[in-house]
Every structure is written in C-alpha cells, then in structure tokens.
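Visitor: Need a 3D model of the sequence below.
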Amino acid sequence: MKPTLLILAAGMASRYGSMKQIDGFGPNGETIIDYSIYDAIKAGFGKVVFIIKEEFVDSFKNIFDSKLKGKIETDYVFQNFDLKQYGIQEDIYREKPWGTAHAMLAGRNAVKEPFCIINADDFYGYDAFKKMSDFLTNEITDSQFAIIGYKIGKTLSDFGAVSRGVCNVDAAGNITEINERTEIYAKGDAIVYKENGEEYPLDFENPVSMNFWGFTPSVFKTTEEQFVKFAEANKHNPKAEFFIPLVGEYLIKNNIADFKSIPTDNKWFGVTYKEDKPVVQASIDQLIKDGAYPENLWA
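Guide: Predicted coordinates for the structure are as follows:
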C-alpha cells in the first residue's frame, strides 16, 4: 500500500498578506505545493489529500485536478469551526483556526494508510520525501512514528522571526522532547529564540520539526482525545493553537509512540513573509538550472 501525503493548506497566511498556498513561484506559475506533490509522486506516494477551508475548494480543484489526473489520487477535506463533530456541545469563540493538529483531524476519515503531513507553504526537497516514503513503507508501526529533522540553521527567514518545533534527540535517533518556539531568528552569527522577553541560544545543527511528520492512522484517535481536552482548557483563550508537536510530545511522554528523527541536509525555504517570495523564486530557478526539476513541471 502506497503512503498518502496530507497537505496543511487551510491557514490564514496573516503575515504573508494573501493566499500563499496557491501563489505562483515556479516559471509557469507553479505553487510550492506543486513541487511537493511532484517530489512525493517521484518518491512513491499514491494519494494526496488537501486540508483546506471549504470556501476555497473550487480554487484548489481548478489549480490541481487537471494537472494531477492520472498521476496521483486526490481528495479534499475541510478544517472548520464545528466542534460538535468531536462531541463538544459548547460554542467556543475563535479568532483563528485551532491549529495544525486540529487541521490534521480533518483527514481522519480520508486517510486509511500510513501518511505524512506537511505544510503547503514549505519547500522540503526530494530527499525528505524519499526518506519519509521509505520509512512509511518499511519501518512505521503504531508505536514508531517519525519526523524529517531539518537543521535549524537551514530553516530561517531573512525577513523576520519563525516558529519551529525544536527537538531533543537521544543516541538512538528518537526524539525525547519537542518544544514549540514561536519566535526564532538569527542574531549576528548566533541563532536565538525569544520567550517572555528573554533571548535564549540555539545550536545551528539542532534538529527542528518543519511539520513533516510520518504517522499511521492510529494517531487520529489520540489527537481527537487531546483536542477535546485542549479546547475545553482554552475556551477563554481565542488565540490558543493546538499544534502537532503538542500531540507528538504527549505520545512521547506517555510512552505511546517513539518518533525517529530522520535527518536531511536539505535547505528548507518557504514563505512566511511577502519579502520571502523572490528568494523562493530564485531558489526554484536554481534547482531547475541544476536539473532537479523540469522547467515546466507537469508538461
């Protein structure tokens, strides 16, 4: 059974200023998602599921259905504010969606095989998809999951702070701890994160989660249970977000599952800020010149 690619594409892109999930970056208007799916097909994935807001389904289908037809199975699922589907009867006010782990839950009825989940606006590179595909095909169990671990020094933006799940890894290559740091940036030759107004150092080589996670469908049950608790605990905190690293940390701390950190030397690039766009375009142009991708991706 081929693994499935689950793409987080329902975010509001508040810092970017527009729908970056379907913005064009390649020479023929290819989105970053196009390159991720191209790499996933090449790496052996058999299905792609888009997690989106329902009002954008026509836009996504117009962009992706025709070009992917016959290449990979596609499906669309919707992240929304309906809490009754999780047995929560109370209406809880929200200023923004509930976060990445809540978004992942939208795929629980569409995904029946080992899967990985990625961000729509991150460029991961073929090496990451190939390593994850191999893991999902040959190694994964309900108690052994994985992430692709990027070196934090290769994941920064030149135009502002970024959020990363900072990982501690043991001698066996398994993650012992994941800490979500919401304000990481370069300061001279150093890398720091800010918390409660204080700066703390980070090592260039430290692996971080770029939301490239490998799971079996068993993760959905735990995620739903934890989301119900999170929603109840944060019903008066309309900006609180239920992140995938929170689920990962719960599984690790409770000895439910280990997470293998699969290392990659790929340089991540992505679009957090509008100013990132020309950098991403130039990076893709260089990869095309190097022969990593054809100039017209789906020709």
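Visitor: all contacts plus neighbour counts: C-alpha atoms, from now on.
Guide: Noted.
Visitor: The stretch 151-299 of the chain: strands as residue ranges?
Guide: Ranges of strands in the stretch 151-299 of the chain, per DSSP state E, counting those that start in this stretch, are 162-169, 175-187, 190-195, 198-202, 207-215, 258-264, 269-270.
Visitor: Can you give me the distance of Asp258 to Pro97?
Guide: 28 Å (Cα to Cα, to the nearest Å).
Visitor: Ser157 now?
Guide: 24 Å.
Visitor: Tell me which of the strands of the stretch 151-299 of the chain is the most buried.
Guide: Highest mean neighbour count of those: strand 207-215, a mean of 25 (counted as mean count of other Cα atoms under 10 Å).
Visitor: for that strand, packing partners?
Guide: Counting contacts by 3 or more Cα pairs under 8 Å, 6 or more residues apart in numbering; DSSP states H and E, strand 207-215 packs against strand 115-119, helix 126-138, strand 144-151, strand 162-169.
Visitor: Before we compare anything, build this one as well:
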Amino acid sequence: MQQRVDAPTLIVLAGGLGSRFGGSKQITPLPILNRTIMELSIEDAYAAGVRRAVLIINAHIRHRLEQQILPRLPSDLEILLVEQHVSAVPEQFMEYAKHRQKPWGTGHALLTAKPYIVGPAIVITADDYYGKQAYIQMVQHFDRAPQHMAMVAYPLKHTLSSLGGVNRGICQLEGDKLVAVKECESIQQTERGITGLIDNQEQAIPSDTLASMTFWGITEALFVALEVGFHEFLRNYDSDVKKEYYLPTCIEQCIVSKQMDLTVYSAEDHWYGVTFKEELAAVAGKINEQRS
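Guide: Modelled structure (predicted):
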C-alpha cells in the first residue's frame, strides 16, 4: 500500500506497569509469533495506511523498545516515543504528584501525546489485539468524516475469557451513535447464555451486544476536553493513590454534554488480550490463526 499522508496517526497507550502480569507485557513477545502484541497492532495499522505512530511509554521499557522492537517495524513508519511521567501536571497540582507512584491513567496518558498530534488519530492500548479490519474501518471513517470521532466496538461473544468472568463496558447506542458505556462485571458464558452483573444484578446479555475495548478514533477537539477534565480531576483529588483519570470517562462526558458525537462500528475480527502470563500461549495461537 502506498503512503497515505492524510491517514490518522496511531497512538499506542503503553505506559502501564503490568502489576497483574508480573512485568512489562507491552514488550513481552508472544510464543509462536515471536513478536509483541503492540508490534502486531502497529503492523496492522501500517497495512491500513497509517505511517505515523506515537507510543506513550514508561521510562523502564524505552531501552528494550529502541533496541529490540523498533528495528523490526517498517522503515518508513515515523515513530515517536513519549514518556508518561507522574510529574506531568499543571504547576498548581505539583504537590499531588510528589505523593504519587502510579501513572494518572489513560486520560492523562493520551494528554501527553497532545503536542505531537495534528489531525485525527487512532487510540489503542499496547496489550490488546484488535485485528486488521479495525484499522481499515477507522481509516475509512476518517476518509469520510475527518472531524468526527468514532469507535470500533466488539461483539461481546468475541471478548470473553475461558479463565473466568470479565468486566466490559457495554455500549448503549442510538442508531450508530454512542450514548453511554455501562460497566458490566463478571461476564461469562453459562448454560443459560452470556450473563453479567449490572448494578450488582445478574442479567442475561445478548451475545452480539457491543463492548468498548479501547479502540477510539479521536480528533484534536478531544484534547481540549481532556485538559479541562484532568484539571477537574485534580481539583477533586482525594489522596487515593489508586485513583486514575480514565479516557472513557472523559469521552462519555463529552457525549452526554453534547460537545461531540461518536459513531460506533461493529468489529469484524475477534479481540484478544492478555492479563496474566499463563494466557500468552493460548492467545498467541488464536492471534496466529486469525492473522493467517
């Protein structure tokens, strides 16, 4: 595919610390494929026409990224590494940063990319595999509507785990527009079909219900809302070191307040993710099968 100078930038949120995984899963290669999920995602975006990627990282993985992963990526792909630092807050909130060890969350991570983004962008997380078609869908969306945000959401049946219940954000739609994302917990396949807990009440959920898996198509207007929201988050800070500023929360607030609308596309591929090291081999096999 020839270079697309008007294609969206890819933003990869790769700054997490991987506490449940027991290491930096962003740079852990998959068995069989011998590449990281992040590499596969970048390759899929490249195949869809993307030629620029901004990777939001923590300082601990920079060296291995530069030495082992970046050299394997296409030579004509522009890549920027941007570190997410706890101290990257407005001056009046610097005292909060002194008492914090973890990053501020996905909303703050995306804010660190603001100086490097012009035009639309595709936002993903480093440890989720979305499939090739999602990038094609998003590039085509921005071809049609470069000033309007979008999401590729996944049928719930394609996001379940064989290891037990999972939590997902259930999309509530009006036509093809996102209205809200409702948190649903302990979703799993049972003899009665797919069930989950919504407001602590068990409910049956149709298998084709769309779930948000953090595959966003954003515009520059979102960064303005993110800054305002982050200031509000910090003003309400309650000394809880686990409290995070979440990207989906900001997007939903923008939708509810009618600041912007967001088109939802149903994914054509399966989603695969890794939480624990024990999942690596099984996930690698499924991704390899989907890509072949």
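Visitor: that older thread, quick one: closest of the strands of the stretch 151-299 of structure 1 to Arg15 of structure 1.
Guide: strand 162-169 (10.9 Å; Cα to Cα).
Visitor: Mean deviation, the closest one versus structure 2?
Guide: Compared with structure 2 after the fit, strand 162-169 of structure 1 shows a mean deviation of 1.8 Å (mean Cα distance after the TM-score superposition for structure 1).
Visitor: angle of that strand against strand 175-187?
Guide: 140 degrees (axes from the mean of the first three to the mean of the last three Cα atoms, to 10 degrees).
Visitor: which residue numbers in structure 2 go with strand 162-169 of structure 1?
Guide: Under TM-score structural alignment, the match for strand 162-169 of structure 1 in structure 2 covers residues 166-173.
Visitor: The stretch 1-150 of structure 2: strands as residue ranges?
Guide: 9-14, 52-57, 78-83, 121-125, 128-129, 149-155.
Visitor: Mean distance between the fifth one and structure 1 after superposition?
Guide: Read that as strand 128-129 of structure 2. Using mean Cα distance after the TM-score superposition for structure 1, the mean distance for strand 128-129 of structure 2 is 0.9 Å.
Visitor: What is the distance between that strand and the centre of its chain?
Guide: Using Cα atoms, centre = their mean, to the nearest Å, the mean C-alpha position of strand 128-129 of structure 2 is found 8 Å from that of the whole chain.
Visitor: Can you check which part of structure 1 that strand sits on?
Guide: Using TM-score structural alignment, strand 128-129 of structure 2 pairs with 122-123 in structure 1.
Visitor: do the same with the longest one
Guide: The counterpart of strand 149-155 of structure 2 in structure 1, counting by TM-score structural alignment, spans residues 145-151.
Visitor: which residues are contacting the matching stretch?
Guide: 128, 132, 135, 140, 204-216, 257-268 (Cα atoms under 8 Å, 6 or more residues apart in numbering).
Visitor: can you check stretch 195-204 of structure 1 too?
Guide: Contacts of stretch 195-204 of structure 1 (Cα under 8 Å, 6+ apart): Lys151, Ile152, Gly153, Lys154, Arg181, Glu183, Ala190, Ile191, Val192, Tyr193, Lys194.
Visitor: redo that, cut-off 6 Å
Guide: Stretch 195-204 of structure 1 is contacted by residues Ile152, Gly153, Ile191, Val192, Tyr193 when judged by Cα atoms under 6 Å, 6 or more residues apart in numbering.
Visitor: Tabulate the residues you listed (TSV), appending distance to Asp285 of structure 1.
Guide: TSV is the format used below for the contacts of stretch 195-204 of structure 1 (distance: Cα to Cα, whole Å):
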residue	distance to Asp285 of structure 1
Ile152	24
Gly153	22
Ile191	28
Val192	30
Tyr193	31
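Visitor: Please state the offset of stretch 194-214 of structure 1 from the chain centre?
Guide: With Cα atoms, centre = their mean, you get 15 Å for stretch 194-214 of structure 1.
Visitor: Compute the first-to-last residue distance for it.
Guide: 29 Å.
Visitor: With stretch 113-128 of structure 1 instead?
Guide: 19 Å.
Visitor: Show residues contacting that stretch.
Guide: Counting by Cα under 6 Å, 6+ apart, residues outside stretch 113-128 of structure 1 touching it are 3-9, 21, 33, 39, 136, 211-216, 268-271.
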